[in-house]
Structure formats: structure tokens, C-alpha cells
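Asks: Take this sequence and fold it.
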Amino acid sequence: MNLMRLLRGDTDAPEWYDFPGGVHPPENKTQSLRGPIAEFPLQEEYVVPLNQHIGAVSVPVVEVGESVLTGQVIAEAAGFISAPAHAPTSGTVTAIEDRPVPHPSGLTTGCIIIRADGHDTWRPRTPWAHLQDHHHTDLLARIQNAGLTGLGGASFPTAVKLAADRNHVDTLIVNGTECEPYITADHALMRERPQQILRGIEVAHELYDFRRILIGVEDNKPDAVSALRRALTAIPAELEARIELRVFPTRYPSGGEKQLVYLLTGQEVPAGGLPTDLGMLCHNVGTLAALADAVFDDRPLISRITTLTGNQLPWQGNIEVRLGTDIRTILDWAGYQPDPNRAERIIMGGPMMGFALDQRQLPLVKATNCLLVPTEQELPTPPPAKPCIRCGQCEQVCPAGLLPQQLMWFAQSHEWDKAESHHLFDCIECGACAYVCPSHIPLVQYYRFAKGSIRREQAEHRQSERARLRFEARQARLEREAAEKEARRRQRAEAARARQAEQATTPTADSSPADPVAAAVARSKARKQASQSAAGRATATVSPGAPELTREQLSARLDSQRRRLEKAEAKLAAAAPEHQKAMETTVSKLREQIHKTEQQLADRPEREA
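Replies: From the prediction side, this is the model:
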């Protein structure tokens, strides 16, 4: 082992270091490498999911009935960790609705459906000839607007990854391993388009000025290695001097990010950490090729190379296909004929880390690097799981140095805290443990279940914590407002006492009482006495001993009473049912008063005569 060479004190540094564990499943890669990358024809309809990446779901910026051009933004990023989506071809938006998408749980998500017009008319593009003519901020914005995500399977937004601290990162790790059986998309890309990968490396180097660039490729890809070496001779000497092409023995899962970092550098990414903690940045060769397209040619991520393989497909190979293409159409193009004697099984990804699709009518997404359609003889259905016999083989092949058996017990008993303490989240879900398990226990499914449960509990805890903080903030606000109100009350009381003290020390002959309460009582008594006096005067005017009214006074009273009657009758006509009885009483009294006044007025001339 090369690591042993270092321990013995050998002066020559090895080209690769040996990571623990790993397995050697059948590769099955030659079937899809017999020809060049094929161009998949344009289709009549494309379904573009809004959630093809890790992070926030993108937000549509088009409406139903709107015409779009190839490469046009149809959904914008909804946050820092997000990515926009683009129209894979020109046409018309026919719907924005939930559709099923490739997912282990068969979920649905929002999708933009585009009816192609067949012209594939591009939006205006502005290619860049020289990176040095543009600021780093503009370069990052161009990458973000292109909707790039990791094409190795993780689908993490590339712009976010390239926004890491430039003062801390000095090494670029280029992942050309593609260790998963059956998948050859990256292999075909390195073999046929190595210059495009190196142009993507040039873009990343422009941002970081890497001290060294390590390209890792397994030794089962000699034609890809030869193509990369030839392409390296045509790049600027300054950049070529920093690039090292490392070839190491084939073993699964050497393509894992942490395993590849250790293979090429001998440094171990800390538990729960990232390669950036070691000053390293990892990118897949497919991601770098898409990076070159986005920056130099202003071509957003609207297509990707996908492997079609499995003995149930008459045609096997690699195709470059537009995102949103119906998987059913792709398989029909490859000559797929379902076996009527067995259940249909289509796997997105490889046999180790891929998942079975619940139907064929699904859109191809940014993470679709392979469509595997095996026969039963080629990839038998796993038999029912048996009890664990504690053989320990899973621990021996784990590339992360974990205890798979113990993690399974914790997952079965829902002991999430113990699973976390045993570094559950360092599991890369490579499936090596399940591959060697003689009891056929689906170990990775247990780990995924445990991770999902822990994330769900953490999300619920964060939500309850936010609610608690909001409640405490409200209580603090109410207490603060109460304290401020009490302070204002005390301030007013102190001001009143100060005024009383001032009035007591400087009395005047005509001043009001020093006690404000006594002054208020005196004013109230005065108002009451004035009211009583007015009432007495009014009573005196109608008392029996009062002088009789003249004819002119009676006429004025009669006019006033008639006007009041008219108003009362108008209110009665517009009154609600519940108020009519009261208004009728008022009208009746007014009529009696008018009748009385009329009699007094009729008698007045006789008395005056």
C-alpha cells in the first residue's frame, strides 16, 4: 500500500493514498461505451421541474400562454442556496402545475410545461472570449444565472460552491472517477470533450488562482486518461504547470468526495466537515464542462449527458438530452419493450446508489446521469431480508469507517441521539455494506430513514424554538410597554405633587383651592347649581301663576311644533321596525301639543277682545 510506503519513510510521495473499505462490484461499463455521445432529438413537450437542486425551490417568472426562447429564464432562484431554471427549447408555456418527478418517494412538485414550436430559437447570447476582461462578481453572477448544479449526483448549486472563501481554498479536486457500475456519462465526456473540461478548470482557476489542481481518474478509463493528457498539452503553460493527472486503481466508492480527497492528498475530511475545511474544492468533470458552456458561450444548463444501459434496452450508450424530456420517450427511442412476465424496473442512477422509478412518464432532471433497465438475470430482485448474523462484513467495507450494524440497531429502535453520536451523517449511502450483507438487509434504507427522521425532528425543534422566541419577544414587549406606561403615570403624579407644593407655598387671593380634587368637586357643584337654576326658570314659565302668552308667542310656538312634527313624521317613515313604536309615540305627543296650542290660539282673540 502507498500509505505503508510513507510510514516506512520512503521519500517519494505516492500518486494516491489507500482509503479503508470499498468493494469491487461488476463494472458493466463497456455496453454503453461502444459509440460516441448521441444527440437526442427535440420533442413536442417538455416538463421542467422547479426543484432540480438542493435548496429552495425556484419561483416561476413566466405565465401560461407566454412564448419563451431556448435558454430563457423561466424560474428564478428563491434564495442563496437555489438555482434558476431555463427553457430547454423555444415554445409556449401551456401549464404551471404539480407533476410527478423522479424521486425515491414518488413525490410531485411544481413544473412548467412547454409546448415546443420546433424551431429551437435561442434567446440573445453574449459569449465571452477572455475571462480577464470581466470582474469576478460578474463571473459569479453569470454562473448563478446559468442555473448550474453539480452533475455528479448531488445537484448542489455550483455558484454557491464557488462562493467559498478564496483566501482559504488553494486546491481544486477534479472528480473524473465515476466509480458507480454501469454509468459512463463522465467517461464518455472525458474521452470526447476533454478540452471543454479544461476550459471549465480555467474558469474555476480564474476565481481562485489555485496552487494545485488534481484530476483523479480510475485506471479502468485508459482512453479518457489519454484524451486528457493530449488536451493538457494545448492549454497555457502557467495553468498546465499546476495540473496533475492522477490515475489510481478501480474500487467503489472512490468517487465519493471525502474518499477522493483522501486518495489524492492523504488528508482526511473531518467528521461533519467539508473539503473546504482543508482548503480544497471538489467539482465533477461534467459540472466543469457545463461551467465552460455557461461562461464562454452563455449557454445555461438546459441539457446533460445521460447513460442508457441495461440488457433490456436494445440500444445502449450515452446521449445528450434536454432537461424536461419525458423518460418514457427516451426509453422508447432506445427500443425498450417491457417484459410482460415481470414487474417493470427502471433505475435512475446506478445499482449501488440509484433508486427505482415508480413510473416511466417522468421528466429528465439535472441529476439524471443514468437510466438503467436491467433484466432479472442481470440484476436479480433482492430476496427478503434475514436476521443479522453479526458477521462484521459491513464494517470491513465501509469507506467512512463507521459501524453499519450498530447504526442499523439504532435506526430500528429510533435511538436518534445514539445514531448521531456514531456519526450517522458521515455515511455517504454508497451501499457497500448492503452489497456484502449475506442476510440481504437493506442497510442504506435504515440510514436514510434515520437521517430523514432526525432532520424532521430538527426542523420541528427549530420551528418550536422560533415560536418560543416570538412568544418571549411578545412578553418582553408587553412588559416594556407596561413599564413605560407606569413610568408615565408616576411622572404625571410627581408633576401634580410638584404643582400642589408650588400652589401651597405661593397662595393668592383669587386663586383656586390648592387641592385639585377639591377644585374639581367645586366646579361640579357650580355646574349642578346652574343647571338647577335653569330648570327652575323653565318651570316657572309654565307654572299656573305665570302670565299668559300673547297671540304672537302662541303663533311662534305653533310653527315650531309643526316643524318638529314634520321631522318626526319623516323619521317615522324611514325608521327601522324596532324603532317605529317609539317614533309613533313621539308623533302622537306632538300632535296633541299642536292641537292644544291651536285651541289656545283660537280662544285668544275672544279674551283679548
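
Asks: Could you use CA atoms for every contact and neighbour count after this?
Replies: Noted.

Asks: Give me the residue at the spatial middle of this protein.
Replies: Nearest residue to the geometric centre of the chain (CA atoms, centre = their mean): residue 56, 1.8 Å.

Asks: Might you report the residue contacts of that one?
Replies: By CA atoms under 8 Å, 6 or more residues apart in numbering, residue 56 lies in contact with 77, 78, 79, 81, 82.

Asks: Only the buried subset of those, as a ChimeraX command please.
Replies: The ChimeraX command for the buried members of these (criterion: 16 or more other CA atoms under 10 Å) is given here:
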select :77,81,82
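
Asks: could you dump the contacts of residue 56 to TSV with secondary structure?
Replies: Output for these, formatted as TSV (DSSP: H, G, I helix; E, B strand; the rest coil):
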residue	secondary structure
77	coil
78	coil
79	coil
81	coil
82	coil
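
Asks: for the contacts of residue 56, which one is nearest residue 573?
Replies: residue 78 (62.3 Å; CA to CA).

Asks: so what's that closest one up against?
Replies: Residue 78 sits next to 56, 57, 58, 59 when contact means CA under 8 Å, 6+ apart.

Asks: Just give the closest residue to the second one, not the sequence neighbours.
Replies: When you say that, I think you mean residue 57. residue 51 (5.0 Å; CA to CA, 6 or more residues apart in numbering).

Asks: For that neighbour, list the residues it contacts.
Replies: 57, 58, 109, 110.

Asks: Among those residues, which ones are in helices?
Replies: With helices taken from DSSP state H, there is no overlap with the contacts of residue 51.

Asks: Sequence B follows; please return its structure for comparison with A:
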Amino acid sequence: MLGKKFTFKGGVHPPHFKRYTEQVAIARAKDPEIVKIPLQQHIGAPCEPIVKIGDKVKVGQKIGEAKAFVSAPIHSSVSGTVKKIAQFDSSTGSKALSIVIESDGLNEVHEDVKSKGSLDSLSKEEIINIIKESGITGMGGAGFPTHVKLSPPPEKKIDTVILNGAECEPFLTADHRLMLEKPEKIVDGLKAIMKAVDVNKGYIGIEENKPDAIKVMKEIVSKESNIEVIAVVTKYPQGDEKRLINAITGREVPSGGLPMDVGVVVNNVGTAAAIADAIKTGMPLIERIVTITGEAISEPKNLIVKVGTSFKEVIEQCGGYKEKVGKLISGGPMMGIAQFTDDVPVIKGTSGILALNKKQAKIAEPSPCIRCGKCVDICPIKLQPLFISQLSLKRMYDEAEEYSPLDCIECGSCSFICPSKRPLLQSIRVAKREIISKRKKS
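Replies: Model prediction:
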């Protein structure tokens, strides 16, 4: 009898390009002399600065206050002096009000950073508050405030928690290395999440192309009767939370819906590890593992980098560029954001810094659509990308809205598979932006 294949309908199989860093152990980056910390590193409302120029700050000190529910506070990653508070370029693709801090090199930790006690001693309300005050957001790239995910309305009964260890994006290996090197921390974080939402069943989904991580995580949870490691089929975008829910539970999140609508909460393995740290040490989210990779990088690495460190400085610690850069991307090649400069800071959602050479970055000239239907066949959301794109390129956004472009998860599978190299994803993003803008105005 054949075993169940944990996967979803649609998707593509881009080259993995994991070989650069999948065997490279996590190391700690050198401390930066200057950090530039944006006050918007998450989905939702930006923070308001609660320090001023000239103030002395310490590691883990709150410097940005979240005034809205869908937001997350910002903390200093170094000890030193606040030098500027101004608008600067961010790796999100826009400018953000940022706090510039000159490090004193002492790494003096703020007095508020202390252990929150054992998980057994904490109530679910206390766990959620710790997560909120620690500024923890989704670390797979989306940056959704984690405390919001763990606070569903009473009518949304959650019965399952899934940790996302798929890491389906090409080139990236930060989560892979975390699962190999810090599996206990991931499981501790998962237990905290399960307690926070009062759930007794947890899964950890890992793509089959990471057999070593699957083995390690299975060993760690072998004595946990309510936690199961699931090997999911290697296919992009397997790491999208709705695809992962469908693959593991068989449930399908409705159009316009959220995971909580089918009783599930999904978090990244990196997020779980950050939660474990916040409870055990009291340290808020001030650093993360970043994969620095690509043909243009001299020594690809997985580094623990402090939030606010410039891409340029991180790349220099990887031997710098070994050849002309064709494209610099924050994140991976499928869903990452191309950068026009390396003078942008690492933020909470920076899973990777990808430097492609001229050959890797070369984009073929688009030709007319041949109506092959491949983009429709592989779309994991079952959309019709060719029609949304055509209408968007003609600026017919009202007509495009009829094809549900807001359901698009921007995975880029359609652009990847298109034989005519049409700008499908780019034009769909434009349509989404215009439709959302119109709704806000009305």
C-alpha cells in the first residue's frame, strides 16, 4: 500500500541551489559599529520612536513602541548612542523611519532582559504577552506579528499548530541549519505556541530534500506523543502556509480566508526558536539567521546577524563580491525583493541575502502569450494569471478584480513556468496594489 503523499495541487520545481550553504554551519557575524533599525519591519502599523537623538541605549531595550494591535515593538540590537532618527531606504523596497545607533562595543544588556521562567509556570495569556513585548514576527519573510496569529477571535476554534520547516525557496538554508543545530529550541517554541492557543496537536512540516533535518527533528520529538514531524513533498511553494495546511491536514483555506478559519495556526521554525529564546532568556527579537549566498558571493555562509546591520557589511564578512552583481535580492529568487543598493539593513524578516551574477540574473525578453495554460495548471491558488496580467498591463484593474487577484500569494510560479517569459507576477502585484488602494479610498 502506498503511503500518503503530503503535498498540494499545482506548484513548480525550480532548481534548489542549496548546495552553496546547506553544509555550512551557522556562525555569528561580527558586531556592527553602526545599526540602522527601521521602525516598520512587519505587516501592520509602524512603530513610534520612544528614544531621541543623544540617548544611550542597551541591547534588548525597546526603542519603538507599537500603538496598534497589528504591529510589533522594535528593540535595539546593540548598546550605544542614538545618532539619527530619519527616513532611510529599507530592504522592504520602500523608505522607513529608522533609528541609527552607534555601538559602543560593550553589548551591555538592558535590565528588562531576564528569564520569564519555565513554560509550565506561564499562562497562555502570559506567553502571548511575552511574544508581543519581544517584538516577534513571522521569520519566514512575511513578517506578520506573531501575537496576532495567536489571538484568534473566540469563534475561531484552533485545534492544530503547524511549524513550517519546508524552506522551499531556492538558495535559502537558514531554517535547514537551525533544525540541524538547534532542534530543542524549535520544539520548546512549538510547545509554547501550542499552550498559547490551547492546542494538543502539533506538526513540523519539512520538505523531503532535507532528510538530515527530518531525522534530527524526529529524534527530538520521539518522546512527544502530541508532536509529529511530517515529510512533505519537495515542491514550490510548499512553504506557503495555506499549501502546508492543505498538504498536512487536507483542509483548504477558503478564498479570502485565514488559517484560523480551518482551525490551524502556522508559524515558521525560526519564529518558534525566537519564542523559546524570549521565554528562556528574556531577549527580544534583535537578531536572526541569514543565508548569504549566490554565484557573486565569495564565501556563502549562514550567519547570525544583528537587526540593523547593512547588507554591505554582512557581504564583506563573506569575502565580499567575487564578480559583478547582476541582481541583489533580499530573500530568495522567487519571492524576494530586488535591491538597488546594498546599503539597506537586515530586518527581522531577512531570511537571505542573494547576490546573483550577470548570467544568473539575465532575464529573457518577453514575447506574446501563446495561451498554453501552463500558468493556470501550476497556480497553487487555482487562479488564471494570464488574464489578470493582461488586464493589469492594460490598466483595466476593475476587470482584473473579477479574477480574484487579491488571492494571489505572489509565489512567482507563473512567471517561472511561462515559456513566453511574460511579467506575470510583476503585473499581478501592480493590479493588487491598485485594487487595494482603490478600496482604501472608497
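
Asks: Give me the TM-score for this pair.
Replies: Once superposed, chain against chain, the TM-score is 0.96 (TM-score structural alignment, normalised by the length of structure 2); 440 aligned residues with a CA RMSD of 1.6 Å.

Asks: picking that back up, quick one: map the residue nearest to the centre of structure 1 onto structure 2.
Replies: The alignment partner of residue 56 of structure 1 in structure 2, by TM-score structural alignment, is residue 45.

Asks: Residue 312 of structure 1 now?
Replies: Under the alignment (TM-score structural alignment), residue 312 of structure 1 pairs with residue 296 of structure 2.

Asks: What about its match, how many residues nearby?
Replies: 22 (other CA atoms under 10 Å).

Asks: swap in residue 366 of structure 2?
Replies: 12.

Asks: Look up how far residue 358 of structure 2 lies from it.
Replies: Distance of residue 366 of structure 2 to residue 358 of structure 2, given as CA to CA, to the nearest Å: 18 Å.

Asks: one step back: secondary structure class for the residue nearest to residue 57 of structure 1?
Replies: Per three-state DSSP, residue 51 of structure 1 ends up coil.

Asks: mind putting the contacts of residue 56 of structure 1 in TSV, distance to residue 71 of structure 1 included?
Replies: What follows is the contacts of residue 56 of structure 1, written out as TSV (distance: CA to CA, whole Å):
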residue	distance to residue 71 of structure 1
77	15
78	19
79	21
81	21
82	18
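
Asks: Sort out which one of the contacts of residue 56 of structure 1 lies nearest residue 2 of structure 1 for me.
Replies: Nearest member of the contacts of residue 56 of structure 1 to residue 2 of structure 1, counting by CA to CA, is residue 81, at 38.9 Å.

Asks: The closest one and residue 102 of structure 1, how far apart?
Replies: 21 Å.

Asks: what do you get for residue 160 of structure 1?
Replies: 24 Å.

Asks: So for the two, which residue has more residues nearby?
Replies: residue 102 (27 against 17).

Asks: what do we get in structure 2 for that one?
Replies: Counting by TM-score structural alignment, the partner of residue 102 of structure 1 is residue 91.

Asks: Make a PyMOL selection of the buried ones in the contacts of residue 51 of structure 1.
Replies: A single PyMOL command selects the buried members of those (16+ other CA under 10 Å):
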select buried, resi 57+58+110
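
Asks: Show me the two of the contacts of residue 51 of structure 1 that sit farthest apart.
Replies: Pairwise over the contacts of residue 51 of structure 1, using CA to CA, the maximum falls at 58 and 109, 11.1 Å.

Asks: So for the two, which residues contact both of them?
Replies: The contact lists of residue 58 of structure 1 and residue 109 share 50, 51, where a contact means CA under 8 Å, 6+ apart.

Asks: Enumerate every residue touching the match of residue 312 of structure 1.
Replies: With CA under 8 Å, 6+ apart, residue 296 of structure 2 has these contacts: 321, 322, 323, 324, 325, 355, 356, 357.

Asks: Filter those down to the ones in strands?
Replies: Under the assignment DSSP state E, those contribute 325, 355, 356, 357 to strands.

Asks: give the contact list for residue 52 of structure 2.
Replies: Per CA under 8 Å, 6+ apart, neighbours of residue 52 of structure 2: 82, 85.

Asks: hmm, I was thinking of residue 173 of structure 1
Replies: 213, 214, 215, 216, 261, 280, 281, 282, 283.

Asks: mapped onto structure 2, which of the residues you listed hold?
Replies: Among these, the contacts conserved in structure 2 (both residues aligned by TM-score structural alignment, their matches' CA atoms under 8 Å) are 213, 214, 215, 216, 261, 280, 281, 282, 283.

Asks: Does the fourth one touch residue 245 like I think?
Replies: Yes - the criterion here is CA atoms under 8 Å, and residue 216 of structure 1 meets it with residue 245 at 6.3 Å.

Asks: related to what we said a few turns ago, what is the nearest of the kept ones among the contacts of residue 173 of structure 1 to residue 136 of structure 1?
Replies: Nearest to residue 136 of structure 1 among those: residue 281, at 17.3 Å, using CA to CA.

Asks: Just to be sure, that closest one is in a strand?
Replies: Yes - counting by three-state DSSP, one finds residue 281 of structure 1 located in a strand.

Asks: Quick check: the gap between it and residue 183 of structure 1.
Replies: Going from residue 281 of structure 1 to residue 183 of structure 1 by CA to CA gives 24 Å.

Asks: Quick check on the two: which one has the bigger neighbour count.
Replies: Taking neighbours as other CA under 10 Å, residue 281 of structure 1 and residue 183 compare with residue 183 leading, 29 against 24.

Asks: okay, now whatever residue of structure 1 lines up with residue 393 of structure 2: neighbour count?
Replies: Residue mapping for residue 393 of structure 2 onto structure 1 gives residue 412, with TM-score structural alignment as the criterion. Neighbourhood size, residue 412 of structure 1 [other CA under 10 Å]: 14.
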